[in-house]
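[1] I need the structure of the sequence given here:
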Amino acid sequence: MNNDILSIAKKTIELESNAIANLTNLIDSNFENAIKCILKSKGRVIITGIGKSATIATKIVATLNSTGTPAIFMHAADAIHGDLGIIQNNDVVICISKSGNTPEIKVLIPLIKRNNNPIIAITGNKDSFLGTQATYTLNTFVEKEACPNNLAPTTSTTAQLVMGDAIAVTLLELNQFTSKDFAKYHPGGALGKKLYLRVSDLVENNEAPKVNIDTSVKNALLEISNKRLGATAVLDNNKLAGIITDGDIRRMLNKSDDFLSLTSLDIMSKNPKKIDINAMAIEAMDVMETNNISQLIVVDKQDNYKGIVHIHDLIKEGIF
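    Next comes the predicted model:
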């Protein structure tokens, strides 16, 4: 039975991957002209479909919006019952349908054409009503659905989704959409935070534990415990001299029975890893991962001590 399960899964993936690979053979001047049409448009991209194609349409809308191309979903059935008003004069309409011959599509297309909106078809049948009536037709033909009965939309919807991604990425590159633009559209998500969150945003709510080089180990331990960052900076005449971490304390206890006579200078780690307060938070993550550490000393441009950023700060923000 296990072999059957794996065999079915592998066959499904193989069928769909072959169909996607074949899309490169179906891309032609229609795709190029469709992209130029969207770039030239002063309106939005309205994407419509019915059934599983409607579900794919909503995902393509989300991808376009997140990459700088304003898009709106319009269900094909609802469009002919009042939602057609979504489409404005300068909008481009993308219509998705495997067969291109569903009743709703046949009613909808003439209504859109009456308002002279360009129509981009994504269909598996370029000779269908949709394929022949559209301004530009993007062929997503697949030989067979992954469904053994060749009924459930599987391979065909995957092909539609990939064609939508090809549209979105092409527009993204031609519009020179940058990582800063991406962050602007994703301010609340982990992806956006990686692109805009700075170390200063993380340390502003943290205390800045610090002791002097002549501070007793006992008081250094109290500072670490009270500030709850697992470490403290060690200063010499207000200049950074080192760092004491929980690990340093444990190593000291293993080596010395008379730790009460020791000072911070005796157990600190010199030349600690540092990061500029204006650096990106993701840079702090990279330094921690590379050096297998949990804390980073934060300094300003003049190398003045500003605090400590902890790995938990990054985890809390969803970056690590």
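[2] going forward, measure contacts between C-alpha atoms and count neighbours the same way
    Will do.
[3] how about the contacts made by Thr263?
    Ile213, Asp214, Thr215, Ser216, Val217 (CA atoms under 8 Å, 6 or more residues apart in numbering).
[4] double-check that the second one belongs to a helix.
    No - secondary structure assignment places Asp214 outside any helix; it is coil (DSSP: H, G, I helix; E, B strand; the rest coil).
[5] once you drop chain neighbours, what's closest to it?
    Thr263 (5.4 Å; CA to CA, 6 or more residues apart in numbering).
[6] tell me how far the one you found lies from Lys270.
    Thr263 is 14 Å from Lys270, where distance means CA to CA, to the nearest Å.
[7] in three-state terms, label the spatially closest residue to Ile87 that is not a sequence neighbour for me.
    Leaving out its chain neighbours, the residue that sits closest to Ile87 by CA to CA, 6+ apart is Ile46, at 6.9 Å. Classification of Ile46 using three-state DSSP returns strand.
[8] Ile46 is in contact with Val92, isn't it?
    Yes - using CA atoms under 8 Å, Ile46 is in contact with Val92, at 6.1 Å.
[9] also this sequence, please, to line up against the first:
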Amino acid sequence: MKSKKSIIGTAVNTLHLEAQAILGLIDNINDDFTEIIDLIIESKGRVIVTGIGKSAIIAQKIVATFNSTGTPSIFMHAADAVHGDLGMIQKDDIVMCLSKSGNTPEIKVLAPLLKQSGNILIGMVGQLNSDLAMQADFVLNTFVEKEACPNNLAPTTSTTAQLAMGDALAVCLLHARDFNEEDFARFHPGGALGRRLYLKAGDIALKNAKPRIHPAASVKDVIIEISQNRLGTVVVIENDTILGIITDGDIRRMLEQYSDLSDITARDLMNTNPKTIDRDQLAVQALELIKQNNITQLLVTDKKSYFGMIHLHDLLQEGII
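    Predicted coordinates for the structure are as follows:
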């Protein structure tokens, strides 16, 4: 059993080696890289990413990142390609092949077949004198000095370099397409991330009641309206105009100040400067307003008209927090 010191040392050394390998890629960002970006942007087809072994796993991740950031992409396993999967490649597609050595048997068979079909071939490879590098139209050099594996065998540093190079491509393509938050939300509608990017204040308010009361209403009526709608607040409305808002905190403070409530009305209790948000603003912006003002409810408006309410709990339930 290795000591804790030995384990920590091995982990730190692994991270140093992989960090150095990524930094080493900086010198490999050259004209081929920029031409690849231009080709993909101008292409009418997809990016077919292929590889074998651990490189195939990295290829799948690159495909996922491309697709989620606006670059249509498909994964093709190099071993399956020569057994029928070559049929997925269309004439306008660009093929990117990942390989550390560039000389595995599957890659040696696949590369000339891809060239024969007339598709542009990009090699992401660690050996510039390899078969893949020689066959490729463009090369992304992911050479690493050594693997983090103590036997220099298990793909570790080399796959990290491939992953980082793939991310560099994806982010450059994202910038080239002016891919913004709205685009990202379209491709990520599910989960908390998607909701933060597209869910609007009005979408949440629609699910809630719309507590409202006349300014001449009694304290009892105010309390009943707040209790029935379970939002901890009520909006004071007259002639469809928002006059103010009353929260359960306002009720408690009023009870501390007055013993005779018979002449007190909603108008006497209301806050005439409630915090509001337009229905078309994002729910995450509603959260920021709630935090900034240290409140739990927010009035939602539609062109200054009363649209509904948002409670802090609503944002929690939607995964915005």
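[10] looking only at neighbour counts, state which of Ile46 and Val92 of structure 1 leads.
    For Ile46 of structure 1 and Val92, the more surrounded residue by other CA atoms under 10 Å is Val92, and the numbers stand at 26 against 22.
[11] contacting residues for the equivalent of the more buried one over in structure 2?
    Val92 of structure 1 maps onto Ile94 in structure 2, with residues paired by TM-score structural alignment. Ile94 of structure 2 makes contacts with Ile40, Ser43, Gly45, Arg46, Val47, Ile48, Asn119, Ile120, Leu121, Ile122, as judged by CA under 8 Å, 6+ apart.
[12] counterpart of the fourth one over in structure 1?
    Using TM-score structural alignment, the partner of Arg46 of structure 2 in structure 1 is Arg44.
[13] tell me how many other residues crowd the nearest residue to that match once chain neighbours are set aside.
    Beyond its immediate neighbours in the sequence, the residue positioned closest to Arg44 of structure 1 (CA to CA, 6+ apart) is Asp91, lying 4.8 Å away. Neighbourhood size, Asp91 of structure 1 [other CA under 10 Å]: 21.
[14] mean deviation of the longest helix seen in structure 1 from structure 2?
    Across structure 1, the longest stretch assigned as helix under DSSP state H is helix 2-26. Following superposition, helix 2-26 of structure 1 is found to deviate from structure 2 by 2.4 Å on average (mean CA distance after the TM-score superposition for structure 1).
[15] what is the subsequent helix or strand relative to that helix?
    Moving toward the C-terminus from helix 2-26 of structure 1, the first helix or strand encountered (DSSP states H and E) is helix 29-40.
[16] now do that next one: which elements does it pack against?
    Using 3 or more CA pairs under 8 Å, 6 or more residues apart in numbering; DSSP states H and E as the contact test, the elements touching helix 29-40 of structure 1 are strand 136-139, helix 155-174.
[17] for it, buried residues please.
    By neighbour count with 16 or more other CA atoms under 10 Å, helix 29-40 of structure 1 contains the buried residues Asn30, Phe31, Ala34, Ile35, Cys37, Ile38.
[18] return the distance of the closest residue to the last one other than its chain neighbours relative to Leu171 of structure 1.
    It stands for Ile38 of structure 1. Excluding the flanking residues, the one nearest Ile38 of structure 1 by CA to CA, 6+ apart is Val92, at 6.6 Å. Val92 of structure 1 sits 14 Å away from Leu171 of structure 1, going by CA to CA.
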